[in-house]
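In: sequence first, then the predicted structure, then my questions.
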Amino acid sequence: MPAIVVKDLSKTFEYYKKEVGLRHSLTNLYARKKLYKEAVNKVSFEIEEGEIVGFLGPNGAGKTTTLKMLSGILYPSAGEASVLGYNPWKRQKAFKRQFSIVMGQKNQLWWDLPASESFHLNKAIYEVEDNQYMRTLGELTELLEVRDLLNVQVRRLSLGERMKMELIAALLHNPKVLFLDEPTIGLDIISQRKIREFLKQYNQARRTTIILTSHYMEDIQFLCKRTIVINNGSVVYDGDLARVNDTLGDRKVIKLQLEEPVEVGRFRAYGKIQSYDGIYVHIEVDRTQFKSCAQSLLANFPVVDLTIEDIPIEEGIARLYERGVNTDASTSMENVR
């Protein structure tokens, strides 16, 4: 049985139009124009136990709203969801003991107290036994290399150290499902790598089901084999991360280094010019034609170096964002799974 099942989940927010000025403020006391924002629109997917799934989308796509519904923070406008067999928005005590959510831009730790004080509070909230608490705390602080920082005020920790403490607070009760909303935002490269390595090791050891949102493709590529892409509140891709570009057509990029400048118009017959500075040229071509294109380029231009590459995953994801909702998304998703 899947750990998470989502079917036609939707969320619409209501708000009111407010124009500038005192007159409009007084008018709004008696007659306000109600507006609607469809944040999530009929999102459906299933996630198996132990999977780490990347949940991608541009700002405002509906990622955080979806995670909040799956954790019971928000009540949906329509649709169904099951997490570990529970209805999240019923907020049953047994359910709340089995999941955690970490939001990179929100703190759960007390700012002026050492992290250890917040950990003790979580221990009491989740009714964690003393032996289990000490064992789990010891394992997590050792893995994240923060044992010497437990009694330091949270506000005196670096951003990377605080995020490590946030993860420990979220994992003290050994949740079976973990929702991570941009856990590496703002962190330096080294801190990001350590967080990624910790999450991968933790998942392998505990088989915790994880949904990860991030704008750093390094996080997604390192941790997630499967990716769900959401845009304008709807799923536009669900499948293997490595096959994102398959949904956009088979394309290759030919990268040229020239011995001397060549007029850019001469390359347009081969494909789409991605970049050109006179010496270096990147041309996007159809996969079925890249061999003949490469041979022709070598024969007709002063080429010093030529390489052929797949379109970067980051660019494939960006194109999915730009394309918006794919009316044939269900078909494309079945083809890439």
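Out: Looks like it arrived, so ask away.

In: when you work out contacts or count neighbours from here on, use the C-alpha atoms and nothing else.
Out: OK.

In: got the end-to-end distance for stretch 122-134?
Out: 13 Å (CA to CA, to the nearest Å).

In: repeat for stretch 229-248
Out: End to end - CA to CA - stretch 229-248 spans 14 Å.

In: only the buried residues of it, if you could.
Out: By neighbour count on 16 or more other CA atoms under 10 Å, the buried set for stretch 229-248 is 229-241, 244-245, 247.

In: the helices in this protein, which residues?
Out: Secondary structure of the chain (DSSP state H): helices at 22-28, 63-70, 93-96, 115-125, 130-144, 159-171, 189-206, 217-223, 290-300, 313-323, 329-336.

In: let's bring in a second one:
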Amino acid sequence: MSPIIEAQDLGREFTVSSGRPLRRVRRTVTAVRDVTFSVASGEIVGYLGPNGAGKSTTMKMLTGILRPSRGRLRVTGLEPSRQRTRLAGRIGVVFGQRTTLWWDLPLRDSLALTRHLYRVPAADHARRLAELTELLELGPFLATPVRQLSLGQRMRGDLTAALLHAPRLLVLDEPTIGLDVVSKSTIREFLLRLNSEQGTTILLTTHDLGDVERLCRRVMVIDHGRLAFDGDLSALRATAPSPRTLIVDLTAPAPPIEVAGATATRVEGPRQWLELSANPAEVIAAVSATHRIADLMLREPEIEDVVARLYRRERTASLGKDG
């Protein structure tokens, strides 16, 4: 089976102007440079990067909003910028900070209009809407105008609108931004179920690393327009390792603990944080031999720390090449 997304040496440049009106200076800015990857049917892939790294530009090329400056791009077998109308029937898109719903209409009416936009047969629409209403618990607010919905309710409505035509690929840009813990959990569990039961391929950009750890087996990291990493989460942690932290609760406050293989980075009363450079068991044994311990907790590095280290490493390597 052909990949859902195929990108080969993908690039996008913009021409920007600066200076005074009669002395404008034009320069070319490269937003995406030589990006190559493919996404197989049924994958959930996280596409990560700092602001300005090229994530949004890539997403706009994938959905046909922007035409690549160079390279080859196919999404569900189509060239997005040239076959945008056909592509719209095969993909669903949700931007967390924008809505595709009609602001003053009840949610039910917005979804009915969406059916006509995608030319979904009435019977298919009714069946699909019933399924999504149950899965996303839309029933209590289907009659509510979109402008009166909470952010979490609106996001569930946007997801429904993006899925009513049963797309093969769902593209999500910050789908949980601004949501409370319960709403985030609802969205994540729904996406996992959508992927496992219907095989929908999902490409996700997010700054919420909880989304990545819960949803994505594979992540791609883009920085300064280039792919810095493409692999699974365990490989990402191995590529840019972050130290483990041992949190020690002593029976009484004490000076910073000094043992081999650990460095005290923080002390608050009887609690101390030790950054480990040795086997945790060896450090725990050494601390236990010299201090009275009330409790211990070993904290694994969070994916956010790992990605931040990867960014710093890539920037250092880039500066080294430039120098």
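Out: Cool, the structure landed. None of the values given here were measured: they were computed from a predicted structure.

In: pipe the helices of the first structure into TSV and attach mean neighbour count and distance to Leu178 of the first structure per row.
Out: As requested, the helices of the first structure are exported to TSV (neighbours: other CA atoms under 10 Å; distance: least, CA to CA, whole Å):
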stretch	mean neighbour count	distance to Leu178 of the first structure
helix 22-28	12	42
helix 63-70	22	10
helix 93-96	14	11
helix 115-125	17	16
helix 130-144	15	15
helix 159-171	22	8
helix 189-206	16	10
helix 217-223	17	14
helix 290-300	14	43
helix 313-323	16	24
helix 329-336	14	24
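
In: those helices: which one's closest to Pro183 of the first structure?
Out: Pro183 of the first structure sits nearest to helix 159-171 of all the helices of the first structure, at 7.2 Å, using CA to CA.

In: what residues are up against whichever residue in the second structure pairs up with Arg207 of the first structure?
Out: Under the alignment (TM-score structural alignment), Arg207 of the first structure maps onto Gly199 of the second structure. Neighbouring residues of Gly199 of the second structure by CA atoms under 8 Å, 6 or more residues apart in numbering: Ser41, Gly42, Arg168.

In: ok, those residues vs Gly96 of the second structure, which is closest?
Out: Among the contacts of Gly199 of the second structure, and counting by CA to CA, the member closest to Gly96 of the second structure is Arg168, at 19.8 Å.

In: residues contacting that closest one?
Out: Thr76, Arg90, Ile91, Gly92, Gly199, Thr200, Thr201.

In: check Ser191 of the first structure too.
Out: By CA under 8 Å, 6+ apart, the residues touching Ser191 of the first structure are Gly160, Thr184.

In: 10 Å instead, please
Out: By CA atoms under 10 Å, 6 or more residues apart in numbering, Ser191 of the first structure lies in contact with Leu159, Gly160, Glu161, Met163, Lys164, Thr184, Glu197.

In: where exactly do the strands run in the stretch 1-150 of the second structure?
Out: Counting by DSSP state E, counting those that start in this stretch, the segments of the stretch 1-150 of the second structure that form strands are 5-18, 25-39, 44-48, 70-75, 91-95.

In: against which helices or strands is the longest one packed?
Out: When contacts are defined as 3 or more CA pairs under 10 Å, 6 or more residues apart in numbering; DSSP states H and E, strand 25-39 of the second structure sits against strand 5-18, helix 55-62, strand 70-75, strand 201-205, strand 218-223, strand 226-232.

In: of those, which approaches Arg127 of the second structure most closely?
Out: Per CA to CA, nearest to Arg127 of the second structure of these: strand 201-205, 21.0 Å.

In: any idea how far Ser185 of the second structure is from Pro175 of the second structure?
Out: Look at Ser185 of the second structure and Pro175 of the second structure: by CA to CA, they are 12 Å apart.

In: scratch that, Tyr118 of the second structure
Out: 22 Å.

In: between these two, who's got more neighbours?
Out: Shown here are Tyr118 of the second structure and Pro175; by other CA atoms under 10 Å, Pro175 has more neighbours (26 against 14).

In: aligned counterpart of the more buried one in the first structure, please.
Out: In the first structure, Pro175 of the second structure lands on Pro183 (TM-score structural alignment).

In: picking up where we left off before, could you export the contacts of Arg168 of the second structure as a markdown table, including distance to Asp109 of the second structure?
Out: Formatted as a markdown table, these follow (distance: CA to CA, whole Å):
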| residue | distance to Asp109 of the second structure |
| --- | --- |
| Thr76 | 29 |
| Arg90 | 22 |
| Ile91 | 22 |
| Gly92 | 19 |
| Gly199 | 28 |
| Thr200 | 25 |
| Thr201 | 27 |
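
In: tell me who's in contact with Ala264 of the second structure.
Out: Thr245, Leu246, Ile247, Pro255, Pro256, Ile257, Glu258, Gln272, Trp273, Leu274, Glu275, Leu276.

In: which residues does the first one contact?
Out: Spelled out, that is Thr245 of the second structure. Thr245 of the second structure touches 262-265, 272-277, 280, 297-301, counting by CA under 10 Å, 6+ apart.
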